[in-house]
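S.K.: can you look at this prediction? I've put the sequence above it.
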Amino acid sequence: MIARKPYILLLALSIFLIACQDLDKTEKPDNLIPEEKMVDVLTELSLVHAAKNYNKFKLEQTGIQPDKFVFEKYGIDSLQFEQSSNYYSDQYVIYERIYDSVRGRIKILKSKYDALREVEIKREDSLKRLQKDSLQMMDSIMSIPRLRDSVQRSRLKLKVDNKRKEDKRDSLIAPVSMEEDRN
């Protein structure tokens, strides 16, 4: 039994060495997508996939196929993208540089959209505040009888003026003055 241990160890080592053979590196394709364009494509694909994960139903309603849309936008096809992706994945330094650029662009876009979102929220809050203030002002005006009557008269006058304007516009016959009617 002691003599079998070296053979078992030798057998395990030879199986391990055979299993760890060199893999062929992917050859550089003829239609390799340049690094900068690859960064653009991967950034767009990341955004499209994020949108798809956020609201898949809404994206499907548009009828747009996200990957196909991005490939058409950059003038590439899925095979070219796959070959380029495989090549770059074998080139670790380049691949890491590409994905660092994609991450950086997404962070920049996120900060821009977050800033826009904050501005939009502030705008909505100020509009709500203005609306609330105007309602409170109207309530305070309506609580004073003299001002309430004035507001109601203004509203009534506005309605009458608008009605007169509509009557003039809707008439097919030009208005005739009383003097013209007598002749």
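M.R.: Arrived safely, thanks for sending.
S.K.: from now on I want contacts and neighbour counts done on CA atoms only, so please keep to that.
M.R.: Will do.
S.K.: what number of residues lie near residue 85?
M.R.: 17 (other Cα atoms under 10 Å).
S.K.: no, scratch that, I was asking about residue 154
M.R.: By other Cα under 10 Å, neighbour count at residue 154 equals 12.
S.K.: quickly find the element holding it.
M.R.: Element membership for residue 154 (DSSP states H and E) is helix 145-170.
S.K.: same check on residue 43?
M.R.: helix 35-54.
S.K.: can you pull the buried residues of that helix?
M.R.: The neighbour-count check on helix 35-54 (16 or more other Cα atoms under 10 Å) flags 35, 38-45, 48 as buried.
S.K.: try this one next to it:
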Amino acid sequence: MKFKFLILFFSILFLSCNDDGVKKPSKLIEEEKMVDILYDISILDAIRSSNPGVLEDNNIDSRTYIYKKYAIDSLQFVENTAYYASNLKKYKKMYETIENRIEENKKVADSLLKIEQEKESKNPKTKDSLKTKKSIEEIKANLRKLN
């Protein structure tokens, strides 16, 4: 049994190290646009994990949203993801770009929140406004400003 497992393991390892690589998709998404797509997916996944109902409550299907926004289809997305992922150095660089972008936007959002909190502390009449939830339109507008 172990012998069969080892043969299977080394066969997969050998085949995966083949230099054929993944063929370039017929509808190649430019690298910069692919980074934007992956960034948006990361943001939508973060929203889904931190507040699961917000997307559903507003009838937003994250994949459909991405496909419409970037005028792509699911097959094109999968083929391009496989193509870019086949070059690990390039793919890692793409995700580092996404991570840097998220960090930059987080700093901006934190600064805006700090300014808002300072305004709230100076004006006690508006203290209750912190408790009020922002509408999804306001959140979308702020996200657009960050992009």
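M.R.: Ah, there it is. Here the structure is a predicted model, which is why all the values come from computation and not from measurement.
S.K.: quick revisit: I'd like to know which elements the helix holding residue 43 of structure 1 is packed against.
M.R.: Helix 35-54 of structure 1 is packed against helix 66-74, helix 92-143, with contacts defined by 3 or more Cα pairs under 8 Å, 6 or more residues apart in numbering; DSSP states H and E.
S.K.: check those for me and report the most buried one.
M.R.: helix 66-74 (a mean of 15; mean count of other Cα atoms under 10 Å).
S.K.: now whichever helix or strand comes after it: which residue numbers in structure 2?
M.R.: Where DSSP H and E defines the elements, the next helix or strand beyond helix 66-74 of structure 1 is helix 78-90. Using TM-score structural alignment, helix 78-90 of structure 1 lines up with residues 74-86 of structure 2.
S.K.: would you mind listing the buried residues in the matching stretch?
M.R.: 76-77, 79-84.
S.K.: the residue nearest the centre of structure 1 and residue 68 of structure 1, how far apart?
M.R.: The centre of structure 1 sits closest to residue 51, judged by Cα atoms, centre = their mean, with a distance of 6.9 Å. Residue 51 of structure 1 is 15 Å from residue 68 of structure 1, where distance means Cα to Cα, to the nearest Å.
S.K.: kindly report the same for residue 36 of structure 1.
M.R.: Where residue 68 of structure 1 is concerned, residue 36 of structure 1 sits at a distance of 19 Å (Cα to Cα).
S.K.: likewise for residue 137 of structure 1?
M.R.: Following Cα to Cα, the distance that separates residue 137 of structure 1 from residue 68 of structure 1 is 55 Å.
S.K.: burial of the aligned partner of residue 34 of structure 1 in structure 2, as a residue count?
M.R.: Matched to structure 2 by TM-score structural alignment, residue 34 of structure 1 sits across from residue 30. Residues near residue 30 of structure 2, counting by other Cα under 10 Å, number 10.
S.K.: same check, this time on residue 55 of structure 1
M.R.: Neighbour tally, residue 55 of structure 1, other Cα under 10 Å: 10.
S.K.: now which residue in structure 2 aligns to it?
M.R.: Per TM-score structural alignment, residue 55 of structure 1 is aligned with residue 51.
S.K.: how about residue 122 of structure 1?
M.R.: Match for residue 122 of structure 1 (TM-score structural alignment): residue 118.
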